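**Student:** Sequence plus predicted model, see below.
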Amino acid sequence: MDISEEILNLKSVTFSPADLAVYYAAGHSEPWRHASHLDLINEAILLAFNGGIQRVAAFLPPRYGKSHLISRYTPAWWLGLRPDARVVMTSFSHTRATDWSKDARDVLNTVGPKLFGVRTRLGTGKGKEDNWGVESFNESGEYVRREGGMLAGGIRTGISGVGADLLIVDDPIADWADAYSETFQRTNWDWWKGTATNRLEPGGVVLYIQTRWCQEDLAGKILSLAEDQPDQFPWLVIRFPEWAEVDEVTPVSIVGGANNVTKELIDWVDEKNAEKRFHRMKGDLLWPERWNLRAVKERKAKSCEGGELEWQAIHQQDPQPGSGLVFNPSFFQVVPTVPVDALRVRYWDLACTKGTGGDWTVGVAMSYSPEEQAFYIEDVIRGQWSPGEVEKNIALASQMDGYQVAIRVEEEGGASGKILIGVFARMLSDYDFAGRRAKGPKIGRWRRMVGAMERGNMYLVEGAWNQMFIRELTTLPGGKNDDQADAAAGAYAELIDMDRLSPHVEVV
């Protein structure tokens, strides 16, 4: 049994999660990618392990190694050194949290006996990967059960009734739909206040890692509250933009808990910010060995299809004011006329709801001018109609638009959707008609249109419908109705496809 006394000396531990990653990877043909941003996170984990801070938050772009370090190697390392500790792992889904729990278990099982004299044992839960314990080698040469172990669960589920000496929150938000949903924001916040923080044992540590989405995401709310609570725990915040837009010499800061900030913590932060290895000058990339300039430019171009705010939040970790709204009021430019030479489509989002209180049937007429490289929302028709009235109004609108305007109707899933499209195809057989399946989450479809708005390439033609259209879109994603946004996004996607366009994005 090869157990290093130096490693097991908890008072002066220098062996780190990154060291464990290097050791494990060397024996398994899994090279550990070294990077200065991971070095800083690794040193912050050591600081927390030794009692220098109890709350650490790290914000990085996707695919920059943060989860491998914190969610895979840190739990194995923590339990190897403290086999009586309880580690709770959470993520946006139970499956994701369990995957990291399995990885941590496999690492500890593989190298734990040699490095720490510790191995895993199965938990009492229904799964073998989301709930497991540890046992250590005693002086008699036998493994004995210890109090520690790991429990994994999705956000808002799976961790009640269990204490946590280490709570890991790894990307609690899955996508744009969750990030901008007021309901999801509220339930996430309730989970954090009512479940997550109540699981912490005295002296418990929180390692929180996330890609930022908007100012109203869970991380934003946690840090905003911390700023107003001088008697609570301070947060050590590490922020790494993907592409330095200014000279960056202070990647780490302290947020909140002013009355509990120690001189040792201040000195540690000042020391790290003074180290040149963590400095970047304007234009420097975060991890050029993995993401070179060409790759980052491609990521920026792709991100900016959904608007500049998306790039600032997800890749730069700097969500801007208003980024919690999908459609900003400043996006809407009203013009009196539209170019004659343009591609045109009217896209219908159907509801078939008679009366008030439900969804609306909406038909958005949009055009694209190749000469001006601009989109024009020409007209919006909406109503809460019965199925018969829907057919009648679509037929009437088609006659008024003329044969030069393509007609598209969103096709719902299942046999009923195909049958309905067949009805319209027969009714509109003289027109350019087709059904269209919506692709991807609706908030993603909206944001592609937002990109054109932000670049000043989309206009509203003056009409009585303008005010209602703008009012509905600027309340999203929390507004009562989103039918006009869905229809407009469908029309935009159709025009892109009709002319095989790629939205123009200038990357500098």
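**Tutor:** Nice, I can see it.
**Student:** Going by C-alpha atoms from here, please, whenever you check contacts or count neighbours.
**Tutor:** Noted.
**Student:** Please tell me how far residue 468 sits from residue 197.
**Tutor:** From residue 468 across to residue 197, the span is 42 Å (CA to CA, to the nearest Å).
**Student:** who has more neighbours, the two?
**Tutor:** A direct count of neighbours by other CA atoms under 10 Å for residue 468 and residue 197 places residue 197 higher, at 15 against 11.
**Student:** List the residues that contact that one.
**Tutor:** Counting by CA atoms under 8 Å, 6 or more residues apart in numbering, residue 197 makes contact with nothing.
**Student:** Next, it: secondary structure please.
**Tutor:** State at residue 197, reduced to three classes by DSSP: H, G, I helix; E, B strand; the rest coil: helix.
**Student:** Report the separation between it and residue 154.
**Tutor:** 15 Å.
**Student:** repeat for residue 468
**Tutor:** 39 Å.
**Student:** One more: residue 204?
**Tutor:** From residue 204 to residue 154 the distance is 20 Å (CA to CA).
**Student:** Could I get the full set of helices for the stretch 201-350 of the chain?
**Tutor:** 218-227, 263-274, 293-304, 308-310 (DSSP state H, counting those that start in this stretch).
**Student:** Mind putting these into CSV with mean neighbour count?
**Tutor:** Compiled in CSV, the helices of the stretch 201-350 of the chain are given as follows (neighbours: other CA atoms under 10 Å):
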stretch, mean neighbour count
helix 218-227, 17
helix 263-274, 14
helix 293-304, 17
helix 308-310, 24
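**Student:** Against that first model, consider the following:
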Amino acid sequence: MNRNERVRYMYALKERLVRESRTDLLRFTLSTMPTFEPADFHRRYYGVLTKFAHREIKKLMVFMPPQHGKSEGSTRRLPSFILGERPDTRVAIVSYNAPKARKFNREIQRIIDTPEYQEIFPETCLNSSNVTTVAGSWLRNADECEIVGHLGGFKTVGVGGALTGEPVDVLIMDDIYKDAKTAWSATVRESVSDWYDTVAETRLHNKSQQLIVFTRWHEDDLAGTLLRQQGEYHPTENPNGWVVVIYQAIKQGSPTEYDPRQEGEALWDERHNIEKLEAIRKRNPHVFDSLYQQDPKPSEGLMYDIGFTEYQTRPATKYCIRKAYVDTADTGADYLCAIVYDETEIGNYLVDVLYTQKPMEYTEPELARILTKHGVQECVVESNNGGRGFQRAVERQCRLIGNAKTKFKWFHQKDNKEVRINVNSAAVQNLTFMPFGWVKLFPEFASAINGYMKIGKNPHDDAPDALTGTIEKRKNKVKSDVAGLFGR
């Protein structure tokens, strides 16, 4: 390739990149921010934001842990990109206070002023001078900027501020709670909801778009309130609902369209690895679930609010039998929960857990392997909804791999699950001893236990149900008068 050919090639390549930057937010960001090195989840996140920019999504919520780059995409690059594609669009950006909102304003101005941006979107530009009043000119100040020659522009405002004037086509709300203290304040949460109802929502019209992006602190934050009122999007059943995208710091559950990670993988391992995240989780599991896993639960409403004592070595006892309690999945959305534990006169010492939504093709041989590995003497299986057949299949698997030790029992659970969990909650906490580091050993099980609420709808109750069963099945001969046990 001679020099002229190389020049033509480079020119064609640049033209292609410019064209791609006009239609794809990630390519636009790479062109206007050369230092950006997107991780895999950034590519998917920016893909969702591109759909929003192209008006394929009307109402979007994105929940992400702190320091993972959510605002760069949602609140700096996205409005700049939208105004490039559609310079007549009126964008409003809201944050927890005016100084924070004005910082976003300055950053968007800088993006639009760059030569790279002007090459991509030459029709979108700001007044070259700082203009604070209309006076026949295009506004450009710390609170509002207008696109020269067009109807569009962007306003930035703190929660509680005014959104007077023209209607809003795109409303972006980023970090509307400053920190945990404000998010956990009922007064602040109420004021945010009132401001949204009386100010922000009144500026919207039938075709307006809304984007809420922040880290979840509390189940009754604005996102939680709107989801309870309006629900999640479904193309036929709830077309006016919210598209919800959740990025957990440590993946729990099955892969999804927006987050195809395997369970246990860190979201941005290069910046926040598993070791760092687990250390944070260990310091405060409740805060970690809210802030990093986007699963907010108020501690005052938790079922197991006392917590569990951890053990490293089980103490010598007069009585000990290794048992397993199995609660099979009732439906495809439920979890199978199998708990292996040592029953003693002091209490139950949890040894291992199988907690999964995987099908029977996986759970039957896996449970047989676990029972055999731990030398389980007695396995109790709830017979409800196919439990009897599951028990027979697991027993057959055990015998095939040489386990003749485990004795299987089945029973029909006729009592109300919610009542059982509530009535036995104190005994469960007082008589259950968790292995040291159990939150890390069994993260999804631990989240289901530590996040289970006394009042309100819980997404899953399989783990608390099985843990309750281990207490209900304690033998009568187990010593009940244990000094100090109920005083901790």
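**Tutor:** Sure, I can see it. Only a predicted model underlies this, so the values are computations on that prediction, with no experimental measurement involved.
**Student:** if we can go back for a sec, out of the helices of the stretch 201-350 of structure 1, which comes closest to residue 104 of structure 1?
**Tutor:** Residue 104 of structure 1 lies closest to helix 218-227 among the helices of the stretch 201-350 of structure 1, at 24.5 Å (CA to CA).
**Student:** and that closest one, which stretch of structure 2?
**Tutor:** Alignment of helix 218-227 of structure 1 against structure 2: residues 222-231, by TM-score structural alignment.
**Student:** For the stretch 51-200 of structure 2, just list every one of the strands.
**Tutor:** Under the criterion DSSP state E, counting those that start in this stretch, the stretch 51-200 of structure 2 contains strands at 59-63, 90-95, 144-146, 153-158, 168-174.
**Student:** which residues touch residue 245 of structure 1?
**Tutor:** For residue 245 of structure 1, the contact set (CA under 8 Å, 6+ apart) comprises 282, 283.
**Student:** Whatever residue of structure 2 lines up with it and residue 140 of structure 2, how far apart?
**Tutor:** Alignment note (TM-score structural alignment): residue 245 of structure 1 maps to residue 252 of structure 2. Distance of residue 252 of structure 2 to residue 140 of structure 2, computed by CA to CA: 45 Å.
**Student:** what does residue 25 of structure 2 give?
**Tutor:** Computed with CA to CA, the distance linking residue 25 of structure 2 and residue 140 of structure 2 is 24 Å.
**Student:** Ok, residue 58 of structure 2 next?
**Tutor:** From residue 58 of structure 2 across to residue 140 of structure 2, the span is 28 Å (CA to CA).
**Student:** any idea what residue 184 of structure 2 aligns with in structure 1?
**Tutor:** So, by TM-score structural alignment, residue 184 of structure 2 is matched to residue 180.
**Student:** Ok, residue 211 of structure 2 next?
**Tutor:** In structure 1, the residue matched to residue 211 of structure 2 (TM-score structural alignment) is residue 207.
**Student:** now swap in residue 51 of structure 2 and tell me
**Tutor:** Residue 51 of structure 2 maps onto residue 47 in structure 1 when the alignment is built from TM-score structural alignment.
**Student:** what about its match, neighbour count?
**Tutor:** Residue 47 of structure 1 has 16 neighbours, counted by other CA under 10 Å.
**Student:** do the same with residue 178 of structure 1
**Tutor:** Neighbours of residue 178 of structure 1 (other CA under 10 Å): 19.
**Student:** got the contact list for it?
**Tutor:** 184, 185.
**Student:** Mind doing that once more with 7 Å?
**Tutor:** residue 184 (CA atoms under 7 Å, 6 or more residues apart in numbering).
**Student:** any idea how far residue 186 of structure 1 is from it?
**Tutor:** The value you get for residue 178 of structure 1 to residue 186 of structure 1, if CA to CA is used, is 11 Å.
**Student:** Ok, residue 255 of structure 1 next?
**Tutor:** Distance check for residue 255 of structure 1 against residue 186 of structure 1: by CA to CA, it reads 22 Å.
**Student:** Ok, residue 227 of structure 1 next?
**Tutor:** Relative to residue 186 of structure 1, and taking CA to CA, residue 227 of structure 1 is found at 20 Å.
**Student:** now do residue 123 of structure 1
**Tutor:** Separation of residue 123 of structure 1 from residue 186 of structure 1 (CA to CA) stands at 32 Å.
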